[in-house]
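Undergrad: Coordinates only, no sequence provided:
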């Protein structure tokens, strides 16, 4: 069970920098690190209501500010993230387990233990934001999302969304 959770978390951690590295040059400055824009893009197919968009933007603004403060405090610069993305591309085909791959990428990029921990926490925060966003969707909206995205937004222990389960009780 823990290995499944760890595997999914590591997949999120490892794919985020790749997405950032493939950024299109015509994107607005800062959009790559904007948690709201990333989650809104992932939930496009769900056709969010105005109220949901407003709530999501509020949540994302708070999470984004916390993530930015965390990265700044740890000394994670855009240049360092670029090095990490390059290291990740080099090690992409590795047969290592996700946790080992994460550690190897961070080592190769020159991240300190504090920076690696901060990066892991920032990715956990992003995953939590996605879970909260999926929790506010109706069943009809959830059905429009890719299954992979729904799995990321669900509780890993029992495969069900905890918040939805609590509301039903």
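TA: Right, received. Where do you want to start? The structure presented is a predicted model; accordingly, all values stated were derived computationally and were not measured.
Undergrad: use CA for all of it now, contacts and neighbours both
TA: Noted.
Undergrad: Quick check: buried residues in the top helix by length along the chain?
TA: If you go by DSSP state H, the chain has its longest helix at helix 50-74. Judged by neighbour count (16 or more other C-alpha atoms under 10 Å), helix 50-74 contains these buried residues: 56, 57, 59, 60, 61, 63, 64, 67, 70, 71, 74.
Undergrad: one more structure, for comparison:
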């Protein structure tokens, strides 16, 4: 199995409703903005996705994909995650990758591996681990905050019939 495609798809991230404030003198919740989803596909049809946590990161991700990452990833075994992560680390020396994007490829590769280990119809599709850490409460089997601005996107990504990320849709 080899990586054949590495794509970046822009998505709109809704702001929190109602907005919140972190504390006196600090900015509150970000407003609606643009982000992107990284999608990695293989020659046998497996795919993994990841989304950077910062609004505005889509432009940076698209630039990095076109200049460096796509060429670095295509043709390699996606299950060699540690080796590929070290390649991203080495690229950081010359590209000075934004911290929020440094592990994005790793997250998409783990998502791909999880989907291979847990095919649709068995227990459902796996969603990137960052979702569980940030927005999902496994004890309740639900999202911690129904107004969480990320959950609609990840819920749609996790759905096997998702068309939101398909530019042809």
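TA: Looks like it arrived, so ask away. Here the structure is a predicted model, which means the values were calculated and not measured.
Undergrad: TM-score for these two?
TA: With the length set by TM-score structural alignment, normalised by the length of the first structure, the two chains reach a TM-score of 0.33; 86 aligned residues with a C-alpha RMSD of 4.8 Å.
Undergrad: on that earlier part again, which other helices and strands contact the longest helix of the first structure?
TA: helix 35-42, helix 113-135 (3 or more C-alpha pairs under 8 Å, 6 or more residues apart in numbering; DSSP states H and E).
Undergrad: would you list the ones you listed in TSV and tack on distance to residue 163 of the first structure and mean neighbour count?
TA: Formatted as TSV, these follow (distance: least, C-alpha to C-alpha, whole Å; neighbours: other C-alpha atoms under 10 Å):
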stretch	distance to residue 163 of the first structure	mean neighbour count
helix 35-42	18	18
helix 113-135	6	19
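Undergrad: The ones you listed into TSV, with extra columns for distance to residue 151 of the first structure?
TA: Compiled in TSV, these are given as follows (distance: least, C-alpha to C-alpha, whole Å):
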stretch	distance to residue 151 of the first structure
helix 35-42	13
helix 113-135	9
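Undergrad: Nearest to residue 9 of the first structure, out of those?
TA: Counting by C-alpha to C-alpha, residue 9 of the first structure lies closest to helix 113-135 out of those; the figure is 7.4 Å.
Undergrad: just how off-centre is the helix or strand following the closest one within its chain?
TA: If you walk from helix 113-135 of the first structure toward the C-terminus, the next helix or strand you reach (DSSP states H and E) is helix 139-143. Helix 139-143 of the first structure sits 21 Å away from the centroid of its parent chain (C-alpha atoms, centre = their mean, to the nearest Å).
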